[in-house]
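J.: need the 3D shape of this:
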Amino acid sequence: MTDFAGDPVRIAILQMTSGIDPHANAASIRQGASEAARDGAKMLFTPEMSLLLDRDRKRAAPNIVTEGQNAAIQGLRNVASAAGIWIALGSAPVLREDGRWANRSLLFAPDGQIAARYDKIHMFDVDLASGESWRESNAYAPGEEVVTTPTPLGLLGLTICYDIRFPALFDELGRRRCDAIATPAAFTVPTGRAHWHLMQRARAVEASAWVIAAAQAGRHGDGRETYGHSLVVDPWGEVVLDMGEGEGLGFAEIDLAVTAKVRAQLPSLANKREIPRSKA
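T.: Next comes the predicted model:
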């Protein structure tokens, strides 16, 4: 069980407009990590597809290599070590052993080691009224494991973007008593306007946990446009940081005493019961 005593932990969120050049994207993260550490942050959170955002899969393919062969990923291990900061890389496309791609979150510890990996479970296969059509599963294989790991924020649960629409995943993270949940994203503008704030706040309330949502923002090199509005939401559902539109670095204080207070007032996790399933 997490010890809720102690001072608030300062975190940083890097809101990005990642493009089709992984080296340029990695340079932005390096700069963000350096600035975050200099300003006292213990952890830096980046969006989904931080290292490469390219809907042209043929063009992207040469950059999709295994985790161990990815120079940008190896470089970020060095950045975390040099800056003495945790880096929660929202995700990067990596080649799996079976030849398919994974949309993978990586958590780098301050010693440069990879503390946790999470492959996105829910694939974004949709046709929107705006005319946008996405088939993530055409290239990416879904993950199969719920991932939590100890951090300076207590127990951190890892999710990615479209996962936010599936309460069962967050129910499990709540059952595991996560203190914070990372929800990095590259939300489309139509779905962001309609549902982004609503769902992030709902998941925080349901899990009685902090939700940290680093987002892509603006017009990208592959032609897509993303919503932005990176958020930090406390366990009561209050938005304590909204970064709006555009690139930048934002900061927030994560106070686990707030978590303890909320869970004492509304012990929904302790009161949870199994719902009988229909026999039909």
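J.: C-alpha from now on. contacts and neighbour counts both.
T.: Fine.
J.: residue boundaries of the helices in the stretch 101-250 of the chain?
T.: 167-175, 189-191, 197-207 (DSSP state H, counting those that start in this stretch).
J.: I'd like those helices as CSV, with mean neighbour count and distance to residue 112 appended.
T.: What follows is the helices of the stretch 101-250 of the chain, written out as CSV (neighbours: other C-alpha atoms under 10 Å; distance: least, C-alpha to C-alpha, whole Å):
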stretch, mean neighbour count, distance to residue 112
helix 167-175, 18, 26
helix 189-191, 15, 35
helix 197-207, 20, 29
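J.: quick one: closest of these to residue 261.
T.: For these, proximity to residue 261 was assessed by C-alpha to C-alpha; helix 197-207 is nearest, at 12.9 Å.
J.: could you say what helices and strands the closest one packs with?
T.: Under the contact criterion of 3 or more C-alpha pairs under 8 Å, 6 or more residues apart in numbering; DSSP states H and E, helix 197-207 touches helix 167-175, strand 210-213, strand 231-233.
J.: JSON lines for those, including distance to residue 117?
T.: JSON lines is the format used below for the helices and strands packed on helix 197-207 (distance: least, C-alpha to C-alpha, whole Å):
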{"stretch": "helix 167-175", "distance to residue 117": "15"}
{"stretch": "strand 210-213", "distance to residue 117": "17"}
{"stretch": "strand 231-233", "distance to residue 117": "22"}
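J.: and those: which comes nearest residue 23?
T.: Of all the helices and strands packed on helix 197-207, it is strand 210-213 that lies closest to residue 23, at 23.4 Å by C-alpha to C-alpha.
J.: against which helices or strands is the closest one packed?
T.: Strand 210-213 is packed against strand 180-182, helix 197-207, strand 231-233, with contacts defined by 3+ C-alpha pairs under 8 Å, 6+ apart.
J.: and the ones you listed: which comes nearest residue 134?
T.: Closest to residue 134 of these, according to C-alpha to C-alpha: helix 197-207, at 20.4 Å.
J.: now that closest one against helix 167-175, angle please.
T.: Computed by axes from the mean of the first three to the mean of the last three C-alpha atoms, to 10 degrees, the angle separating helix 197-207 from helix 167-175 equals 40 degrees.
J.: list of residues touching helix 197-207?
T.: 164-165, 167, 170-171, 173-175, 177-178, 210-211, 213, 233-239, 268-269 (C-alpha atoms under 8 Å, 6 or more residues apart in numbering).
J.: buried ones among these?
T.: For those, a burial check counting by 16 or more other C-alpha atoms under 10 Å picks out 164, 170-171, 173-174, 177-178, 210-211, 213, 233-237, 239, 268-269.
J.: roughly how far apart are the closest residue to residue 126 other than its chain neighbours and residue 69?
T.: Sequence neighbours aside, residue 134 is the residue nearest to residue 126 in space, at 5.4 Å (criterion: C-alpha to C-alpha, 6 or more residues apart in numbering). In this view, residue 134 and residue 69 are 28 Å apart by C-alpha to C-alpha, to the nearest Å.
J.: where do the strands sit along the stretch 51-200 of the chain?
T.: Secondary structure of the stretch 51-200 of the chain (DSSP state E, counting those that start in this stretch): strands at 86-95, 101-108, 114-119, 125-127, 133-135, 147-151, 154-158, 180-182.
J.: would you do the same for the sequence below? I want to compare the two.
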Amino acid sequence: MTVFVAAAVQMRSSTDVAENVAAMEALVRDAAGCGATYVQTPEMTGALMRDRAALRAALRPEVDDLVARKAGSLASELGITLHVGSTAIALEGGKVANRALLFGPGGERISTYDKIHMFDVDLDNGESWRESATYEPGERSIVAELPFARLGLAVCYDLRFPHLFRAQALAGAEILSVPAAFTRQTGEAHWHVLLRARAVENGAFVVAAAQGGRHADGRETYGHSLIVDPWGRILAEADGDAPGVITATIDTAQVAEARAKIPNLKNTRDFTVHVTPAAEQAQAAE
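T.: I've put the predicted structure just below:
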């Protein structure tokens, strides 16, 4: 059993990386000042840019990335575990990673995770997104072993793929992370229900730091950063889409309690799917 304070930082990242790093620093300091020892920032903390040429021009390899450098120094100075929900990182060959970065209280990089599922969608309000045109999808799910809990890493659109979180829970994850930049349309419809479902079906805490508001690149994100307990109860929620910090006390004993009450992780069974052909159905009815 471990008890600690977790924080989700809600941002409104612009197209200016330096500006966003300064905003991240101020909010992370606020979170640490509230007693948080685990602090999560949203997807694309470094910048939200629809202009691919401008994005590529602003990119750096991880070793030189402004967000990564500041996050490592902040984690060390404040003695916290700092989870950069994601930022764009230059890869060899011209591709880009949508990469989460996890830093320990000594400033060391504990782990990274590259977003697996690409947001390639056409919404009914005219919004169209093709992440795969810019980003290289990751191939590994990550569960980080931290002193206070096992943390499953995910990013935004990953939320819609429950098997990812089930695999992490089966690997021992007690906290599931979903830093995001959900669109306002999809957030209003699905954000709360999906996050609470991932918590309930896996008996895990969920921490989801979000982008919120109208951004410099023209997009609008939903906000409403959430921290949810293993029974699906909302422990903390950001007020709308304004930048800010939410905190909640996490007691990992509640994970074991929830999984003992509803032991679906133990009760899961392998099965096959059989699609009954129409002709077979007709024969059965005769």
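J.: residue in structure 2 matching residue 274 of structure 1?
T.: In structure 2, the residue matched to residue 274 of structure 1 (TM-score structural alignment) is residue 270.
J.: wasn't that match part of a strand?
T.: No. Going by DSSP: H, G, I helix; E, B strand; the rest coil, the assignment for residue 270 of structure 2 is coil, not a strand.
J.: could you pull up the residues touching it?
T.: Residue 270 of structure 2 sits next to no residue when contact means C-alpha under 8 Å, 6+ apart.
J.: excluding its backbone neighbours, what's nearest the aligned residue in structure 1 for residue 135 of structure 2?
T.: The alignment partner of residue 135 of structure 2 in structure 1, by TM-score structural alignment, is residue 140. If the residues on either side of it in the chain are set aside, residue 140 of structure 1 comes closest to residue 101, at 4.7 Å by C-alpha to C-alpha, 6+ apart.
J.: surely that neighbour touches residue 139?
T.: Yes. Counting by C-alpha atoms under 8 Å, residue 139 is a contact partner of residue 101 of structure 1 at 6.2 Å.
J.: okay, these two: which has more neighbours?
T.: The residue with more neighbours, out of residue 101 of structure 1 and residue 139, is residue 101; 23 against 12, by other C-alpha atoms under 10 Å.
J.: what residue in structure 2 is paired with that one?
T.: Using TM-score structural alignment, the partner of residue 101 of structure 1 in structure 2 is residue 96.
J.: cool, residue 196 of structure 1 as well?
T.: For residue 196 of structure 1, the aligned position in structure 2 is residue 191, judged by TM-score structural alignment.
J.: distance of the closest residue to its match other than its chain neighbours from residue 9 of structure 2?
T.: Spatial nearest neighbour of residue 191 of structure 2, excluding adjacent residues (C-alpha to C-alpha, 6+ apart): residue 182 at 7.8 Å. From residue 182 of structure 2 across to residue 9 of structure 2, the span is 15 Å (C-alpha to C-alpha).
J.: looking at the two, which one has more neighbours?
T.: A direct count of neighbours by other C-alpha under 10 Å for residue 182 of structure 2 and residue 9 places residue 9 higher, at 29 against 22.
J.: how much space separates the more buried one from residue 139 of structure 2?
T.: Distance, residue 9 of structure 2 to residue 139 of structure 2, using C-alpha to C-alpha: 27 Å.
J.: same deal with residue 132 of structure 2?
T.: Separation of residue 132 of structure 2 from residue 139 of structure 2 (C-alpha to C-alpha): 14 Å.
J.: which one's more surrounded, the two?
T.: The residue with more neighbours, out of residue 132 of structure 2 and residue 139, is residue 132; 14 against 11, by other C-alpha under 10 Å.
J.: ok, the more buried one touching residue 118?
T.: Yes. Residue 132 of structure 2 is within contact range of residue 118, at 5.7 Å (criterion: C-alpha under 8 Å).
J.: one step back: tell me which of the helices of the stretch 101-250 of structure 1 lies nearest to residue 150 of structure 1.
T.: Between residue 150 of structure 1 and the helices of the stretch 101-250 of structure 1, the shortest separation by C-alpha to C-alpha is 13.1 Å, and it involves helix 167-175.
J.: with structure 2 superposed, average distance for the closest one?
T.: Following the fit onto structure 2, the mean deviation recorded for helix 167-175 of structure 1 is 1.2 Å by mean C-alpha distance after the TM-score superposition for structure 1.
J.: whereabouts in structure 2 does that helix align?
T.: Here helix 167-175 of structure 1 aligns to structure 2 at residues 162-170, judged by TM-score structural alignment.
J.: got a list of contacts for that stretch?
T.: Contacts for stretch 162-170 of structure 2 (C-alpha under 8 Å, 6+ apart): 141, 142, 143, 152, 158, 176, 198, 202, 204, 265.
J.: now the two most distant members of those.
T.: Longest span within the contacts of stretch 162-170 of structure 2, C-alpha to C-alpha: 158 and 265, 20.0 Å.
J.: returning to that earlier point: out of the strands of the stretch 51-200 of structure 1, which is closest to residue 224 of structure 1?
T.: Nearest of those (C-alpha to C-alpha): strand 133-135, 11.3 Å.
J.: same for the closest one, what does it pack against?
T.: Counting contacts by 3+ C-alpha pairs under 8 Å, 6+ apart, strand 133-135 of structure 1 is packed against strand 125-127.
J.: residues in structure 1 aligned with the helix ranked longest in structure 2?
T.: Counting by DSSP state H, the longest helix found in structure 2 is helix 17-33. Using TM-score structural alignment, helix 17-33 of structure 2 lines up with residues 22-38 of structure 1.
J.: quick one: residue 71 of structure 2 from residue 60 of structure 2, how far?
T.: Taken as C-alpha to C-alpha, the span from residue 71 of structure 2 to residue 60 of structure 2 is 15 Å.
J.: of these two, who's got more company?
T.: Shown here are residue 71 of structure 2 and residue 60; by other C-alpha under 10 Å, residue 71 has more neighbours (26 against 15).
J.: ok, for the more buried one, nearest residue in space, not its chain neighbours?
T.: residue 82 (6.8 Å).
J.: can you find the partner of that neighbour in structure 1?
T.: With TM-score structural alignment as the criterion, residue 82 of structure 2 lines up with residue 87 in structure 1.
J.: pull the contacting residues for that match.
T.: With contact taken as C-alpha under 8 Å, 6+ apart, residue 87 of structure 1 is in contact with 33, 43, 44, 45, 46, 80, 107, 108, 109, 110.
J.: nearest to residue 261 of structure 1 among those residues?
T.: Ranked by distance to residue 261 of structure 1 (C-alpha to C-alpha), those are led by residue 43 at 23.3 Å.
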